[in-house]
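Enquirer: Test case, fold it:
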Amino acid sequence: MLLGALFFFVLLDATAKHLGQTYPVPMLVWARYAAHFALMLVFLGPSMRFRLVATHRPARQVVRAVCLLGTTFFGIAALTRMPLAETTAIVFAAPLIVTLCARPLLGEHIGVLRWIAVLIGFVGVLLIARPGSGLVREGVMLALGGAFSYAAYQILTRQLSPTENPVTMLFYTAMIGTLAMSVLLPWIWSGPMPGWRDGLMIMSLGAFGGIGHFLLTRAFRDAPASVLSPILYVQLVWATVVGWIAFGHVPDGAAMLGILTIATAGAIIAIDSRRVPAAGRHKA
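Expert: This next block holds a predicted model:
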């Protein structure tokens, strides 16, 4: 289920990258959340009803949803300017940022190994975004914005997950994203009117995102996070393969080394975190 979720996320990114050459990014972001919201209402609304919005911490749910909305916006905007693999790798620096913030915000003890992994990971980012890499500076900054937004989203997810229903958390991201972008819709709806083929591709953004997040939620419900977290970096493999097949782009040697470095650093952090429960959950 997790591998399937990661593949759907890459399909979402690749489709958004393709559509972003013709349609404005805000319109694509609106379509991604509106379709996701509609799917949840149709398939879960009749059975869950008010349980979809029942939460003990509504304000934090809203902030978390806004962070994911920012991740989506920055990510798609970066994808219109940069290759799929490099953009995905920079956004995947988010766990490194989470590690930096873990002690002050989550009260987690961070050992030497994880600090080393953070340094290694940021070296990977520099390898990808190095001078002479051919990447647009604006695209790199947008991807880093996506990484910081995603890091905030992950931190809030950790804070909410012990007490909140995962489906409710998923619904809030879809609802808040749809409402926020719908308010702006009169100002962001521009460009050519989509034909039936582009229209289906635009609607698929919500389907890919919704199915991906559903599979992700189910995977983390059925298996320990400590087992699944290192597997998340398979998304970098999917992104590289799909970027080659769909857009004919293969990262150069330094960029590929940077992608592998970020993946290795993230995997070290994920595997090292598995020792925390066994060591008595060292927390400040």
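Enquirer: From now on I want contacts and neighbour counts done on CA atoms only, so please keep to that.
Expert: Noted.
Enquirer: ok, and the closest non-adjacent residue to T71?
Expert: Excluding its sequence neighbours, the residue lying closest to T71 (C-alpha to C-alpha, 6 or more residues apart in numbering) is G146, at 4.4 Å.
Enquirer: Can you list the buried residues in whichever strand or helix holds that neighbour?
Expert: G146 is part of helix 137-160, with elements assigned from DSSP states H and E. With burial defined by 16 or more other C-alpha atoms under 10 Å, the residues of helix 137-160 counted as buried are 139-140, 142-157, 160.
Enquirer: got the buried residues for stretch 47-59?
Expert: Across stretch 47-59, burial judged by 16+ other C-alpha under 10 Å covers L52, V53, T55.
Enquirer: can those go into JSON lines with extra columns for secondary structure and distance to M201?
Expert: Putting these into JSON lines (DSSP: H, G, I helix; E, B strand; the rest coil; distance: C-alpha to C-alpha, whole Å) gives the following:
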{"residue": "L52", "secondary structure": "helix", "distance to M201": "27"}
{"residue": "V53", "secondary structure": "coil", "distance to M201": "29"}
{"residue": "T55", "secondary structure": "coil", "distance to M201": "33"}
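Enquirer: Would you do the same for the sequence below? I want to compare the two.
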Amino acid sequence: MPRTPAPSAPLTHQPLRGLLLALGATLLFAYSDTTNKVLIEDYNVPLVMAVRYIGHCLLMLALVAPLHGREMVRTQRTGLVWVRAASLAVGSLLVGFALERMPVAETTAIIYLCPVLVVVLSGPLLREKVGPGAWVAALLGFAGVLLIARPGGGLDPIGVMFVLGNVMLATAYNLLSRVLAHTERTMAMLFYSALAGAVGFGVLLPWTLHGPAPSLLQVGLFVSLGVAAWLGHYMFTQSYRYAPAALVAPMTYMHLAWAGILGWLVFGHAPEPVALAGMGLVALAGIISAMRPRRGQRPAQFAAEAGTTERAG
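Expert: Have a look, this model is predicted:
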């Protein structure tokens, strides 16, 4: 007999629980960025990415595979699933190269152009209605990035190019997430994303596995990368089960605050006032995009779609 898929967990109205899950997820995302930058000071970027993705993949095989079985590997549009997964892996690599040259807070802020671009491009590419609010958000977002990456602002131009490359790949990743959501299971897409990075960066290990012998602290940081990546995305997805998107989506911009705090605590870097203003504009643009009402869309449907806009890094 064919296996009957388990029913989806019901949505419940527990807004405080949802907000706390989102807050914890953004802290884990900022922790991952900061840990990446710490490790990249002593190890090459592909090696750090390999450890992160292999750890993430092993966690899914150990904790998720026993519950979901073949559903975790079954796909209908396999080619697009792999393209989406590759976009995430290459985007992560570009963020690593950016963090070699740029502070955590500024890098994170530029990455948050992605949700705005997803909204704007969903019109011509996905035939969704895009109103004037989306264009206002896009202009605010680009103005914010110009303030952050302005000439004379001290940011490395090559680092800025790397992070903008990540934004393009993250936009493709999220648009493909929306396209594939109609036919593919969420756990399958999450697994293939982890698998693509584990295989892609794992194949390079014979050429990237070099550097000083890690200390106990560095071993702990390496192990924590995969855990933080998996747990952060899980908590963020779960937050939409307990609170509406209009509450959760603005909370994702706490990632910028956490990145700024951790960057200051670990590296002693505090963004300049002009850069802080740019970060505020990017956050405002994202909040406008997230709260943009969609004609004829039920709240539960809106929450489900809002949850598909993820970071790639």
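Enquirer: Report the TM-score for the pair.
Expert: Scored against TM-score structural alignment, normalised by the length of structure 1, the superposed chains reach a TM-score of 0.93; 280 aligned residues with a C-alpha RMSD of 1.8 Å.
Enquirer: If we ignore the residues flanking it in sequence, what's nearest the equivalent of Q235 of structure 1 over in structure 2?
Expert: With the correspondence set by TM-score structural alignment, Q235 of structure 1 lines up against H255 in structure 2. Residue nearest to H255 of structure 2 in three dimensions, not counting chain neighbours: T26, with 4.7 Å by C-alpha to C-alpha, 6+ apart.
Enquirer: Which helix or which strand is home to that neighbour?
Expert: Per DSSP H and E: helix 15-40 holds T26 of structure 2.
Enquirer: could you pull out the helices for the stretch 1-150 of structure 1?
Expert: For the stretch 1-150 of structure 1, helices defined by DSSP state H, counting those that start in this stretch occupy the ranges 2-19, 25-48, 58-79, 84-91, 94-101, 112-128, 137-160.
Enquirer: One more: the stretch 151-300 of structure 2?
Expert: Under DSSP H, counting those that start in this stretch, the stretch 151-300 of structure 2 gives helices at 157-180, 186-203, 205-208, 216-242, 245-251, 254-267, 273-290, 299-306.
Enquirer: what do we get in structure 2 for G111 of structure 1?
Expert: Under TM-score structural alignment, G111 of structure 1 pairs with G131 in structure 2.
Enquirer: Next: L205 of structure 1.
Expert: Match for L205 of structure 1 (TM-score structural alignment): L225.
Enquirer: Could you do G132 of structure 1 as well?
Expert: Match for G132 of structure 1 (TM-score structural alignment): G152.
Enquirer: How many neighbouring residues does that match have?
Expert: 7 (other C-alpha atoms under 10 Å).
Enquirer: Then I128 of structure 1?
Expert: Neighbours of I128 of structure 1 using other C-alpha under 10 Å come to 30.
Enquirer: Please report how far the closest residue to it other than its chain neighbours lies from G124 of structure 1.
Expert: Nearest residue to I128 of structure 1 in three dimensions, chain neighbours excluded: A255, at 4.5 Å (C-alpha to C-alpha, 6+ apart). Distance, A255 of structure 1 to G124 of structure 1, by C-alpha to C-alpha, to the nearest Å: 8 Å.
Enquirer: Mind checking which of those two has more residues around it?
Expert: G124 (27 against 22).
Enquirer: The closest residue to that one other than its chain neighbours: what's it in contact with?
Expert: Among residues not flanking G124 of structure 1 along the chain, G258 sits closest, at 3.9 Å (C-alpha to C-alpha, 6+ apart). By C-alpha atoms under 8 Å, 6 or more residues apart in numbering, the contact set of G258 of structure 1 is V123, G124, V125, L126, L127, I128.
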